[in-house]
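**Student:** this is the structure alone, sequence omitted:
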């Protein structure tokens, strides 16, 4: 059985889980507390980050984008990177937006400060980082909402890795109650469509010790 080393609230791990599930590829989950820096895990990934996917033939893959590219090439029956060159370029642009710009401006300022610092024993959240994260969230939701209003899915006519990357970040933030869905109705409607997919059910069932999600978190109708 292929194994995915992950953390439940890691957006990058969640993205890979969604890709595996959308492609109906069976896998086993193993939580990896990266801050413990286990020697066995460092042998798999010297960067000591999740996700890491170990294929049934022993192939080890690290970095969420590298894993997703590999999965789309190795299991092409459900394409998630687009079919044409233009589609693939747009999917990659939006994945870079959410895994890069959104992560730096929102996820790192909220999820890292409120959740990861606690797990790593690095003190209390930085108030300035929290303010910046909440302030940055609205323009990002506005952009996501514009994409959702002007396209069927974020990158075009079909569900793609762009939708899964965005939903992975938003779902992790939603778990800790940091998304104000009243800020943009189109973004909220798009997210409801994504989290209603069967691939999303395992994420909505996740629970993290000491942190309870808001009541709407697992509700497919919000």
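**Tutor:** Cool, got the structure. Source: prediction; values computed, not measured. Numbers count the residues shown, from 1 in each chain.

**Student:** from here on, contacts and neighbour counts on C-alpha atoms
**Tutor:** Noted.

**Student:** neighbouring contacts of stretch 162-171?
**Tutor:** Residues from elsewhere that reach stretch 162-171 (C-alpha atoms under 8 Å, 6 or more residues apart in numbering): 11-12, 14-15, 18-19, 91-92, 94-95, 98-99, 103, 107, 153-155, 179, 191, 194-195.

**Student:** just the ones of those in helices?
**Tutor:** Counting by DSSP state H, the contacts of stretch 162-171 place 11-12, 14-15, 18-19, 91-92, 94-95, 191, 194-195 in helices.

**Student:** between which two of the residues you listed is the distance greatest?
**Tutor:** Using C-alpha to C-alpha, these span at most 21.3 Å, a distance reached by 92 and 195.

**Student:** the most centrally placed residue in the chain: which element?
**Tutor:** Taking C-alpha atoms, centre = their mean, the centroid of the chain lies closest to residue 168, which sits 2.4 Å from it. Element membership for residue 168, per DSSP states H and E: helix 161-175.

**Student:** just residue 30 next, same as before
**Tutor:** Under the criterion of DSSP H and E, residue 30 resides in strand 28-31.

**Student:** residue 32 and residue 50 touch, don't they?
**Tutor:** Yes - using C-alpha atoms under 8 Å, residue 32 makes contact with residue 50 at a distance of 7.4 Å.

**Student:** who has more neighbours, the two?
**Tutor:** Between residue 32 and residue 50, residue 50 has the larger neighbour count (other C-alpha atoms under 10 Å), namely 23 against 20.

**Student:** test my guess that that one contacts residue 67.
**Tutor:** No - contact criterion C-alpha under 8 Å: residue 50 and residue 67 do not qualify, at 11.0 Å.

**Student:** then this one, side by side with the first:
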């Protein structure tokens, strides 16, 4: 049986889940409290991070490497363009969200509001929350700039870059930290992603002790 060891509000886990669902690769989901660094989990991935994908007997780790592997072994539907310049742009934007957006927004908002309590690491740092709330405005503005010139973030076709962005934004939206009224073009883009069948399991996620925002699973938010 194929298994994805994941955490519901891990954007990296969500990105892989979106890729798997879009490519119609069936997997069982096993929630992993990765911060506990259990011996069994460390045997699966010595880096101690989620996601980890058990696929056809292979144990795969690192979300970027997993997504590229899936693209190579299951090329349809494609999530990376064939053109080298276009592939570069997808990888650039995927890195933007997985690195810059995570450090400036996801880790500051979800990290403080949810992870601290779940991991037993005390109370939220209000300075970090405020910094994340300021930073997300810049990122939404940048997304709007891209989407005013393109149908999707990296070009005219939906790609891995869109899934990376949606994975992070969906985590932050869980705690109602996205101002969807800031840019209509960004809201429209997210509505298209959110309505895809691949997104359904994400909208069903709930973290005990943290209720999702009222609009979280609403396709007409």
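**Tutor:** That came in fine, so what should we check first? Note that the structure is predicted; figures quoted are calculated from it, not measured.

**Student:** about what we covered before: between residue 92 and residue 195 of the first structure, which has more neighbouring residues?
**Tutor:** Legend: neighbour count by other C-alpha under 10 Å for residue 92 of the first structure and residue 195, higher for residue 195 (22 against 18).

**Student:** quick one: the spatially closest residue to that one that is not a sequence neighbour from residue 188 of the first structure, how far?
**Tutor:** Residue nearest to residue 195 of the first structure in three dimensions, not counting chain neighbours: residue 220, with 6.5 Å by C-alpha to C-alpha, 6 or more residues apart in numbering. Per C-alpha to C-alpha, to the nearest Å, residue 220 of the first structure is found 11 Å from residue 188 of the first structure.

**Student:** these two: who's more crowded?
**Tutor:** In this view residue 220 of the first structure and residue 188 are compared by other C-alpha under 10 Å, and residue 188 has more residues nearby, 20 against 15.

**Student:** redo the ones in helices among the contacts of stretch 162-171 of the first structure as CSV? Include distance to residue 115 of the first structure.
**Tutor:** What follows is those, written out as CSV (distance: C-alpha to C-alpha, whole Å):
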residue, distance to residue 115 of the first structure
11, 13
12, 15
14, 16
15, 18
18, 22
19, 24
91, 29
92, 28
94, 25
95, 23
191, 22
194, 24
195, 22
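
**Student:** tell me the one among the residues you listed nearest to residue 123 of the first structure.
**Tutor:** residue 11 (21.9 Å).

**Student:** from what I can see the closest one touches residue 174, true?
**Tutor:** No - judged on C-alpha under 8 Å, residue 11 of the first structure makes no contact with residue 174 at a distance of 11.3 Å.

**Student:** the more surrounded of those two?
**Tutor:** Higher neighbour count among residue 11 of the first structure and residue 174: residue 11, with 29 against 20, using other C-alpha under 10 Å.

**Student:** okay, and the common contacts of residue 32 and residue 50 of the first structure?
**Tutor:** With C-alpha under 8 Å, 6+ apart as the test, residue 32 of the first structure and residue 50 both reach 5-7.

**Student:** tell me the residues of the first structure aligned with the lengthiest helix in the second structure.
**Tutor:** Across the second structure, the longest stretch assigned as helix under DSSP H is helix 126-147. Using TM-score structural alignment, helix 126-147 of the second structure lines up with residues 127-148 of the first structure.

**Student:** got TSV for the shared contacts of residue 32 and residue 50 of the first structure, with neighbour count too?
**Tutor:** Shown next, in TSV, are those (neighbours: other C-alpha atoms under 10 Å):
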residue	neighbour count
5	21
6	24
7	20
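
**Student:** and the gap between residue 71 of the second structure and residue 144 of the second structure?
**Tutor:** Residue 71 of the second structure sits 27 Å away from residue 144 of the second structure, going by C-alpha to C-alpha.
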